[in-house]
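[1] can't give you the sequence, but here's the structure:
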């Protein structure tokens, strides 16, 4: 809705923080505790991909003690994108107005979530950004910083989106935004999943705001980043970029 040329946003509604897990037994308790302390009114959904290390069982124990914690047990390891899509579907079916993406390993600091939610009062999607002024990363080697910065820059240029941290995974969506992204068409995983949602939001005219965050490298457990995720992101982003440029060229020819 617009008033005087400016969009008027409605209230946020209930908040659901979705935390996908696979072998995060060392991290799930501390991250849920930090979320509950940082935004006490928020609910948490642990979307566990049948972790062999018992993460799902630990999450069940947390849920039994706290009615703001819920667990979505999935059949097996199907990737980050599939876990988030399942979490989004669960959250929207349960009537949540805001759905938040957050890693289980502590790299996304729950203490910064209130700032994302405040920004969401005037936006459709808020991204926790490492690559805007005030954003930073802690304990990352230069090679990892180069990969992340380079991936975001390549994505931004190829896809023509005005977003500095296109690959970041700390995000707060209004449910109406997710409903308008065509989630049924999303099949990408990993970093590529995050790029896909960001480009869909930008290209469909949603108001996207980036809030600086401090990204902290995990201290416990193993990173899920691997070569396959990087390769998938590269070829998908390139294909999307070629399609975007082709549509722009055809549009100019018909004007």
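    Here it is on my side, so go on. Predicted, not measured: the structure shown is a model, and the values here were computed from it. Numbering: from 1, shown residues only.

[2] For the rest of this, base every contact and every neighbour count on C-alpha atoms.
    OK.

[3] so how many other residues sit close to residue 51?
    Around residue 51 there are 19 other residues, counting by other Cα atoms under 10 Å.

[4] my bad, should have said residue 187
    By other Cα under 10 Å, neighbour count at residue 187 equals 12.

[5] Let me see the ranges of the strands in the chain.
    Using DSSP state E, the strands of the chain run over residues 2-3, 6-7, 15-21, 43-48, 69-73, 98-101, 125-129, 136-138, 171-174, 208-212, 214-216.

[6] Can you add distance to residue 201 and mean neighbour count and give those back as CSV?
    Output for the strands of the chain, formatted as CSV (distance: least, Cα to Cα, whole Å; neighbours: other Cα atoms under 10 Å):
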stretch, distance to residue 201, mean neighbour count
strand 2-3, 19, 8
strand 6-7, 16, 10
strand 15-21, 19, 26
strand 43-48, 23, 24
strand 69-73, 26, 20
strand 98-101, 15, 26
strand 125-129, 8, 27
strand 136-138, 24, 14
strand 171-174, 10, 24
strand 208-212, 7, 19
strand 214-216, 23, 18
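
[7] could you dump those strands to JSON lines with distance to residue 107?
    As requested, these are exported to JSON lines (distance: least, Cα to Cα, whole Å):
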{"stretch": "strand 2-3", "distance to residue 107": "37"}
{"stretch": "strand 6-7", "distance to residue 107": "33"}
{"stretch": "strand 15-21", "distance to residue 107": "12"}
{"stretch": "strand 43-48", "distance to residue 107": "16"}
{"stretch": "strand 69-73", "distance to residue 107": "20"}
{"stretch": "strand 98-101", "distance to residue 107": "12"}
{"stretch": "strand 125-129", "distance to residue 107": "11"}
{"stretch": "strand 136-138", "distance to residue 107": "9"}
{"stretch": "strand 171-174", "distance to residue 107": "13"}
{"stretch": "strand 208-212", "distance to residue 107": "14"}
{"stretch": "strand 214-216", "distance to residue 107": "4"}
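
[8] A further structure is provided below for comparison with the first:
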């Protein structure tokens, strides 16, 4: 068993899950994996279960099966809580769709091991490192991250990204608070609470590429949640303190 675990939420990712697990297994450093599947109609969860039964991977692979699609945020939180129960020291989150290069996990772990409490795989910390996105999507992402910096006061260049890592101490503290968002706003809220609690956030530059298989989960509701929800979150934070 490794001291580090990667939480991977899945919903209709049968075309991607095997490839991402292969990449994680091929790393020079051992990472365990917890897959949180939201009862995927394409049987992603069934495939992962088959991998576990056949002992296809040398890494420690665990599957959490949920009854329905209840949102990205709640999937991550369930995975996070399981990782804390299992006493992992470092907890990472990674998209299943191939957008994030697992090889960056080693650099991110080194950061947590030496200088940071939260590490962000950032698309914007050194210019713009995004491949194959339409211009409209890229501009929306850049605007969203600028908006978050202005509203929250955080100095993080990529608050909306989903390639992040947490020390056990930081994650445990953050989860003592109410994490109310589900989409991109969930990623922002996690970092915002961590920042307010005084945890050090480091950004590691990554190259983000759009998914090649499957469909994006982006929707107008996710955008509205982030746009208005973050403003409300900031206002509430002026009158309430966070638990540590």
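    Received, thanks. It should be emphasised that the depicted structure is a prediction, and the values quoted were computed from it without experimental measurement.

[9] and of the strands of the first structure, who's closest to residue 162 of the first structure?
    Among those, strand 208-212 comes nearest to residue 162 of the first structure, with 8.9 Å by Cα to Cα.

[10] Let me know the angle separating the closest one from strand 125-129.
    30 degrees (axes from the mean of the first three to the mean of the last three Cα atoms, to 10 degrees).

[11] so where in the second structure does strand 208-212 of the first structure end up aligned?
    Mapped onto the second structure using TM-score structural alignment, strand 208-212 of the first structure covers residues 201-205.

[12] How many residues are close by residue 86 of the second structure?
    11.

[13] what's the counterpart of it in the first structure?
    Using TM-score structural alignment, residue 86 of the second structure lines up with residue 94 in the first structure.

[14] Distance from the match of strand 208-212 of the first structure to the middle of the chain?
    14 Å (Cα atoms, centre = their mean, to the nearest Å).

[15] Where do the helices of the second structure begin and end?
    17-25, 44-54, 72-85, 104-114, 135-152, 168-174, 184-196, 220-237 (DSSP state H).

[16] Which one, of the ones you listed, ends up nearest to residue 203 of the second structure?
    Comparing the helices of the second structure by Cα to Cα, helix 104-114 comes nearest, at 8.6 Å.

[17] got a list of contacts for that closest one?
    29, 90, 118-121, 165-167, 202, 204, 206 (Cα atoms under 8 Å, 6 or more residues apart in numbering).

[18] still on that earlier bit, which one of the strands of the first structure lies nearest to residue 224 of the first structure?
    Here strand 15-21 is closest among these (Cα to Cα), at 10.3 Å.

[19] now the closest one against strand 69-73, angle please.
    40 degrees.

[20] Residue 142 of the second structure maps to what in the first structure?
    For residue 142 of the second structure, the residue aligned by TM-score structural alignment is residue 149.

[21] what number of residues lie near that match?
    Around residue 149 of the first structure there are 18 residues (other Cα under 10 Å).

[22] now residue 30 of the second structure
    Residue 30 of the second structure, neighbours per other Cα under 10 Å, totals 18.

[23] what does it align to in the first structure?
    So residue 30 of the second structure corresponds to residue 41, using TM-score structural alignment.

[24] Give me the distance between its match and residue 183 of the first structure.
    Distance from residue 41 of the first structure to residue 183 of the first structure, counting by Cα to Cα, to the nearest Å: 27 Å.

[25] Please apply the same query to residue 145 of the first structure.
    Counting by Cα to Cα, the gap from residue 145 of the first structure to residue 183 of the first structure is 29 Å.

[26] now residue 62 of the first structure
    30 Å.

[27] between the two, which one's more packed in?
    Using other Cα under 10 Å, the more surrounded residue of residue 62 of the first structure and residue 183 is residue 62, with 20 against 15.

[28] Which residue, neighbours along the chain excluded, lies closest to the more buried one?
    residue 69 (6.7 Å; Cα to Cα, 6 or more residues apart in numbering).

[29] Understood, closing this out.
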